[in-house]
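# only geometry, no sequence info:
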């Protein structure tokens, strides 16, 4: 008699490396999971009913409006600049190719401080307008940065390089045969851009745009300073002003839905917009030299984008700081606090990123879990992750004070930025031949031996880039630091925000400039590396 056996479930074998990856994934995903859980099961009552009836629609529509306007400005800034820099020759092209990435060095709240001072009624821009026209402040209308369009402009200035980088890479990798086929059919340069290049680059543009818009939705510092009532501002107000962390968690759930929605739209556009090139003749197109008038017009447009997004904000901060000299005596302690937290956060995020990236090479289960949790942590705003940490502190009876708060803050940094550190490590593995692991396996090396002798040395080639990115991102983080730092443990970001919120912008300039300077070196290094890579590819 034949015995029937129940079908076996082929669960993945969890070797030690996979277990480490699973533990890293739990550490990365726990804060956002707890925030989502608390937002779903708690947060009811009179406070939530009051917010639903009076403020929820405004918070949501304002956030969506800022996202939409920011997207429009980013596309106008990034896509034409990427097209002309990648496939055209004009005066200053080599300079603009790397200089247009510089705004990444300054966080959005720093650019907000600078533009608010520069364009205010007493600032140099309106003062110059009155001097030239002879008008008084009551005689004319001037757009204010303290508005939804103003916040959108500020965020676009800070974040358009994300879309510029992805669009530039996509345009630079267009097939020569595709371009020549379009020209042979009599297509004009404008038609080639709109009907050939833009559809081919659309998935890459959407990828960079989605990343920028997730950062826009997560922003608290710029929105709060400019008085725009977004969901991030509402979350912080519910926690800090109304002492309703459960209500804040429910608002945070809506913000997470927006972030995941942006990720979903990006993936859909990537799938539908992907274009396969089947021709064997694949060479990068040569740059077309523009005429004198067209070339100088393009150079002027690129200069305008760079001036609005980086030169004016940084120059204004430098001018105010040099003119007043305020804040110099109180900068030492926040500087060292920032350095300690940034180093600790970068180290923790790097370790988790390394565990997730190496574990992803072991089996599909580890790959899926690691990438999903890292992506969720990066998509969730810092203010949401900080709420998750605060709930854990409350459940365990600990307070936001002393070493415990610092440990939780470092944990939130790691959860927020592990995905950013994983990208350079993944790039390092992608450059290594697959035969390395196969050779080690054929020689009888165990998993741990392959980890020590193959995987770790390969990953270390991307360690410097990952460490730099993590350090800079951690240094710029504001809302999580604002919510979790112990008393009298201010960082540069917190000090700049506190001064600016108290209308002491002159004192806020020095910490703002130090944050920007810390990010400037890595951004310039990244820009030069990308430029050299493009030159090598074109030469090859």
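Here it is on my side, so go on. In this text, all values refer to a predicted model and were calculated from it rather than measured experimentally. Numbers count the residues shown, from 1 in each chain.

# Could you use CA atoms for every contact and neighbour count after this?
Fine.

# Now do the contacts for residue 367.
Contact analysis of residue 367 by CA atoms under 8 Å, 6 or more residues apart in numbering lists 356, 357, 359, 360, 361.

# Next one: it from residue 388, what distance?
Counting by CA to CA, to the nearest Å, the separation of residue 367 from residue 388 is 25 Å.

# can you check residue 265 too?
For residue 265, the distance to residue 388 under the criterion CA to CA works out to 26 Å.

# Between those two, which is the more surrounded one?
More neighbours sit around residue 388 than around the other of residue 265 and residue 388, counting by other CA atoms under 10 Å; the figures are 25 against 14.

# For the more buried one, give its distance to residue 240.
If you measure residue 388 against residue 240 using CA to CA, the figure is 15 Å.

# With residue 533 instead?
Using CA to CA, one gets 47 Å for the distance from residue 533 to residue 240.

# likewise residue 197?
In this structure, residue 197 lies at 48 Å from residue 240, with CA to CA as the measure.

# Tell me which of those two has more neighbours.
Neighbour totals were compared for residue 197 and residue 240, and residue 197 leads with 19 against 13 (other CA under 10 Å).

# Check it against this one:
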């Protein structure tokens, strides 16, 4: 029971606080006062929201699956020029948020951009002589998501191939299977849970995005939430749209679970060393090109274009304003990372010590927050926090005679709360992984020496967890630095971050001025990517 240890009660309290915004959004379905707004949405854009969201999910799912599985299988099973470098470089696009790619490629591919200008000057074309696709479209948004999200599938599929490939691929070869048959009949079926899991992560990021679809004028549920709240002034309708988006996320997760059925995927023997099949000639260079192109379009080209804009065209706002943005972004990210690590230690330690299953249940509940888009969390946080704020203001006014106004809604505390709802599970997973590597016998040895639970945590667990704690803090810090929709909705007055500044300037077609903020986000995003790259290099 919860009385067995106070940490269990604390863990359940954290779980309730994390689920409160989601429950607030879901309870909005009980409010029927938004009929006029819903009739307007139904008559105008609701069908478009649904269709665009479904098309995004389908196209992105197919794209990231094909790119991620292909690159993972090539770097795991075959030997070709540059493979050792490409196997870790393929995760670099994770450093670039999709909305940053949207800004860069719009500038690069537009009519007055470098590419079309070069084509006209080289071939002496006029506007009527050629056709060029419009990147600011639904197809362009799909491409942006595919280039930055395929590493989710790549990393999970590659790990699955490494774990299961050694003996099973050799067995397939002994039965006369060609490499292509081995892939379809052995490797891919066994990697299916990893592939589906990576696709599910990519789809959740797609559904959570706001900057890309808004900048490309693609109407989805995420942009609809923002429009209902700020353009129509109807927070209940925004919450109900958020509930619809939450239903789509839940459907993605259910489909991921149902796709497995009753199948079980054992890892099998790992003792046999995997012998990669060497490629020769044109096939070897084709494999190299297949792995290089995603890196070029997802990281090298946009990174180079941002650097060029920042240096050649320059940022008129670089200076005091830029350093203010860096300070705001670093402050809010550091505060959230510190809180996430402390709460993550609390939750993980409660599950380790408690005899009841409740702390473990609380950790799983907290994990659901990451699947909730930032726009949904922002709406869910604002509804209960605004009510609490109004209640506090009324109480203080009755006691003092002065109305203090809103104390929580317009401050950093509510924004940090929203970030924690979404990113606490990122810290928790890293800390749980670190704790799992500490054997219970070490706890028993510490207790036999007279150390209590608090002293055991401080003197035994904390030093051993230092690496996991730093990783958790780093991942949360970078995620908060890149977060856009929740920040746009909930940031305090006159409190801009690098992400919001890049979005606002890009929306005003001031792409050169947005380049410095966007480039900083990419550089900071490289930090966890470097950590992932080192882990991949150690898996060879």
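Thanks, I have it. Here the structure is a predicted model, which is why all the values come from computation and not from measurement.

# If we only consider the contacts of residue 367 of the first structure, which is nearest to residue 500 of the first structure?
Proximity of the contacts of residue 367 of the first structure to residue 500 of the first structure, judged by CA to CA, is greatest for residue 356, which lies at 38.7 Å.

# corresponding residue for that closest one in the second structure?
The criterion is TM-score structural alignment: under it, residue 356 of the first structure has residue 347 as its aligned partner in the second structure.

# pretty sure its match contacts residue 428?
Yes: counting by CA atoms under 8 Å, residue 347 of the second structure does reach residue 428; the two are 7.4 Å apart.

# overlap in contacts of these two?
If you check residue 347 of the second structure and residue 428 against CA under 8 Å, 6+ apart, the residues they both contact are residue 363.

# Return the set of buried residues in the top helix by length along the first structure.
The residue-count maximum for a helix in the first structure (DSSP state H) belongs to helix 505-539. Within helix 505-539 of the first structure, the residues that qualify as buried by neighbour count (16 or more other CA atoms under 10 Å) are 505-516, 518-520, 522-524, 526-527, 530-531, 534.

# Would you mind finding the match for residue 297 of the second structure in the first structure?
Per TM-score structural alignment, the equivalent position to residue 297 of the second structure in the first structure is residue 308.

# I'd like to know how far its match sits from residue 99 of the first structure.
As for residue 308 of the first structure, its distance to residue 99 of the first structure is 13 Å (criterion: CA to CA).

# Likewise for residue 11 of the first structure?
50 Å.

# now do residue 314 of the first structure
The value you get for residue 314 of the first structure to residue 99 of the first structure, if CA to CA is used, is 14 Å.

# for residue 252 of the first structure, same thing?
The separation that residue 252 of the first structure has from residue 99 of the first structure, given CA to CA, amounts to 36 Å.

# Same question for residue 25 of the first structure.
When CA to CA is applied, the distance between residue 25 of the first structure and residue 99 of the first structure equals 36 Å.

# what about the two, which has more around it?
When residue 25 of the first structure and residue 99 are compared on other CA under 10 Å, the one with more neighbours turns out to be residue 25, at 25 against 19.
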